[in-house]
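> This is a predicted model, with the sequence first.
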Amino acid sequence: MNIKTLGAAVPESAWFKSSYSGGEGGECVEVAAAGGAVHVRDSKTAAGPALTVGPEAWAGFLAMAVERLD
């Protein structure tokens, strides 16, 4: 896992907001799959740091999150 500022490494068009982000704009997470990794950032600070994980780690995180929702 890495936390770093990505700059131009991930194109803006690759980012999308979580479907669970509220419409008020206060708690938005954006995700991008690029360069063989999954990048996660806070939409309020798009130029700030992003969390970068491998696809397997991201899939494991999503599986755990879905289990907790059930």
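Cool, the structure landed. Note that this is a predicted model, so its numbers are computed, not measured.
> Please make it C-alpha for all contacts and neighbour counts, starting now.
OK.
> Can you tell me the closest non-neighbouring residue to the residue positioned nearest the centre of the chain?
For the chain, residue 40 is the residue whose C-alpha lies nearest the centre (Cα atoms, centre = their mean; 2.2 Å). Using Cα to Cα, 6 or more residues apart in numbering and skipping the chain neighbours, the partner closest in space to residue 40 is residue 31 (4.6 Å).
> Second structure follows, compare the two:
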Amino acid sequence: MTDLPALNWRKSSYSSNNGGACVEVATTPDGGRYVRDTKDRTLPPHYFTPTAWRAFLATTKAAKLD
């Protein structure tokens, strides 16, 4: 498992001014991503493989166009 504290976490640009519903994302050395709840960092983050992350982004972008 990747050393989670050593990852460079960044706040999602879509999280600001969203009533406290914030998420942070960190890129792993293999190109995957961890996503965590900014409000409760005691919860385990969700891991996306590189393939799953690309699929998530494509689906999200496609839904935005609907």
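Noted; the coordinates are in hand. Keep in mind the model is a prediction, meaning the values are calculated, not measured.
> Got a TM-score for the two of them?
Taking TM-score structural alignment, normalised by the length of the second structure as the basis, the two superposed chains have a TM-score of 0.78; 64 aligned residues with a Cα RMSD of 2.2 Å.
> hang on, the earlier thing: confirm the residue nearest to residue 40 of the first structure sits in a strand?
Yes. Counting by DSSP: H, G, I helix; E, B strand; the rest coil, one finds residue 31 of the first structure located in a strand.
> Contacts only, for it.
15-18, 38-41 (Cα atoms under 8 Å, 6 or more residues apart in numbering).
> likewise residue 41 of the first structure?
29-31, 48-51.
> swap in residue 30 of the second structure?
Contact criterion Cα under 8 Å, 6+ apart gives residue 50 as the residues in contact with residue 30 of the second structure.
> and it, what element?
Under the criterion DSSP states H and E, no helix or strand holds residue 30 of the second structure.
> What subset of the contacts of residue 41 of the first structure is buried?
With neighbours counted using 16 or more other Cα atoms under 10 Å, the contacts of residue 41 of the first structure contain these buried positions: 29-31, 49-51.
> What's the match for residue 9 of the second structure in the first structure?
Using TM-score structural alignment, the partner of residue 9 of the second structure in the first structure is residue 15.
> where does its match sit relative to residue 30 of the first structure, distance-wise?
Shown here: residue 15 of the first structure relative to residue 30 of the first structure, a distance of 6 Å by Cα to Cα, to the nearest Å.
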